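**Student:** my questions are about this predicted structure, shown below with the sequence.
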Amino acid sequence: MMKNITAAITLLISQSLLADTGQRPDVQSVAAGKPLYEQYCLSCHKENGVGEKPIPPLIKEPGYLTAMPLNETSHAWHHGDEQLVATILSGLQRTQRMPAFKGTLTEQQASQIVAYIKSLWSDRIIACQGPKHMSCM
């Protein structure tokens, strides 16, 4: 019984670290996330999350993926906050360019980066974030 209560409390605490999918993040999380974004994400995802320019397929190395935009011009907002945090912490299997930051960043720090990324999105995009993107555009 005590294990179940401890697990439930842990889940509630960890969930509170994440912004809510479809909700504008709070200003404190955005402010904490911006320097983390600048330190860990900016070199590839660029200023204001514009991402890298695509490389023509004829000169691109196999397995090389350009860093996608994280602003609302690409599909990052199609994912919920938990999935975005998981991607930051676990990286992407299909490219070494998006490393796993687990062990470097905490879940709270990854959540703060997501908050900063979401600050780049309009209210319309925020309202359509995650699974709702299929039905609200």
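**Tutor:** Right, received. Where do you want to start?

**Student:** use CA for all of it now, contacts and neighbours both
**Tutor:** OK.

**Student:** so what's Val30 up against?
**Tutor:** Residues in contact with Val30 (CA atoms under 8 Å, 6 or more residues apart in numbering) are Gln112, Ile113, Ala115, Tyr116, Ser119.

**Student:** and here is the other one:
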Amino acid sequence: MFKKLCIVSLLTVSQWVFAETGQPPSADQVAAGKALYGRYCLACHGENGVGEPPIPSTIRAPGFFTAMPLNEASHAWHHTDEQLVETILQGLQRTQRMPAWKGVISVDQATQLVAYLKSLWSPRIVACQGPKHMSCM
């Protein structure tokens, strides 16, 4: 049992240490991610990740959520690359509007999508991505 716990801990820590969170994406990753974004995300999240306009709560159906901005206008950059990939692959439980793309796209493709999203952020925002956002703004 202890050995399994150590292995799981090591894998978790090594994934965190080697994460790309807070680092600018490569041009190749951005280009691949932009093509995927156009195919899977553009219809809801809009051109350049601007999201959908908010709907007043007085006319919005209960439980309906608009697609949030993915550029730096919202909080997507508060999450790590791994969290963003997980959201893309697993979807969101609180709304059916963000479906799970697991089985449709690969982990590598989800990573490319995140690279494209990060290309929409300023260098300052990329540097403050993830847990650092609390201390560098």
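**Tutor:** The structure has been received and is ready for your questions. All of these numbers come straight from a predicted model, not from anything done at the bench.

**Student:** work out the TM-score between the chains.
**Tutor:** Once the chains are laid over each other, their TM-score by TM-score structural alignment, normalised by the length of the first structure reads 0.87; 125 aligned residues with a CA RMSD of 1.7 Å.

**Student:** list which of the contacts of Val30 of the first structure are still in contact in the second structure.
**Tutor:** Retained in the second structure (both residues aligned by TM-score structural alignment, their matches' CA atoms under 8 Å) from the contacts of Val30 of the first structure: Gln112, Ile113, Ala115, Tyr116, Ser119.

**Student:** make sure the third one is actually in contact with Ala19.
**Tutor:** The reference is to Ala115 of the first structure. Yes. Using CA atoms under 8 Å, Ala115 of the first structure is in contact with Ala19, at 6.8 Å.

**Student:** what touches both of these two?
**Tutor:** Pro25.

**Student:** which one's more surrounded, those two?
**Tutor:** Ala115 (29 against 22; other CA atoms under 10 Å).

**Student:** what's that one in contact with, if anything?
**Tutor:** With CA under 8 Å, 6+ apart, Ala115 of the first structure has these contacts: Ala19, Arg24, Pro25, Asp26, Ser29, Val30, Gly33.

**Student:** helices - which of the residues you listed land there?
**Tutor:** Ser29, Val30, Gly33 (DSSP state H).

**Student:** format those as TSV; extra columns: distance to Arg124 of the first structure.
**Tutor:** Shown next, in TSV, are these (distance: CA to CA, whole Å):
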residue	distance to Arg124 of the first structure
Ser29	20
Val30	18
Gly33	22
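
**Student:** all good on my end, thank you.
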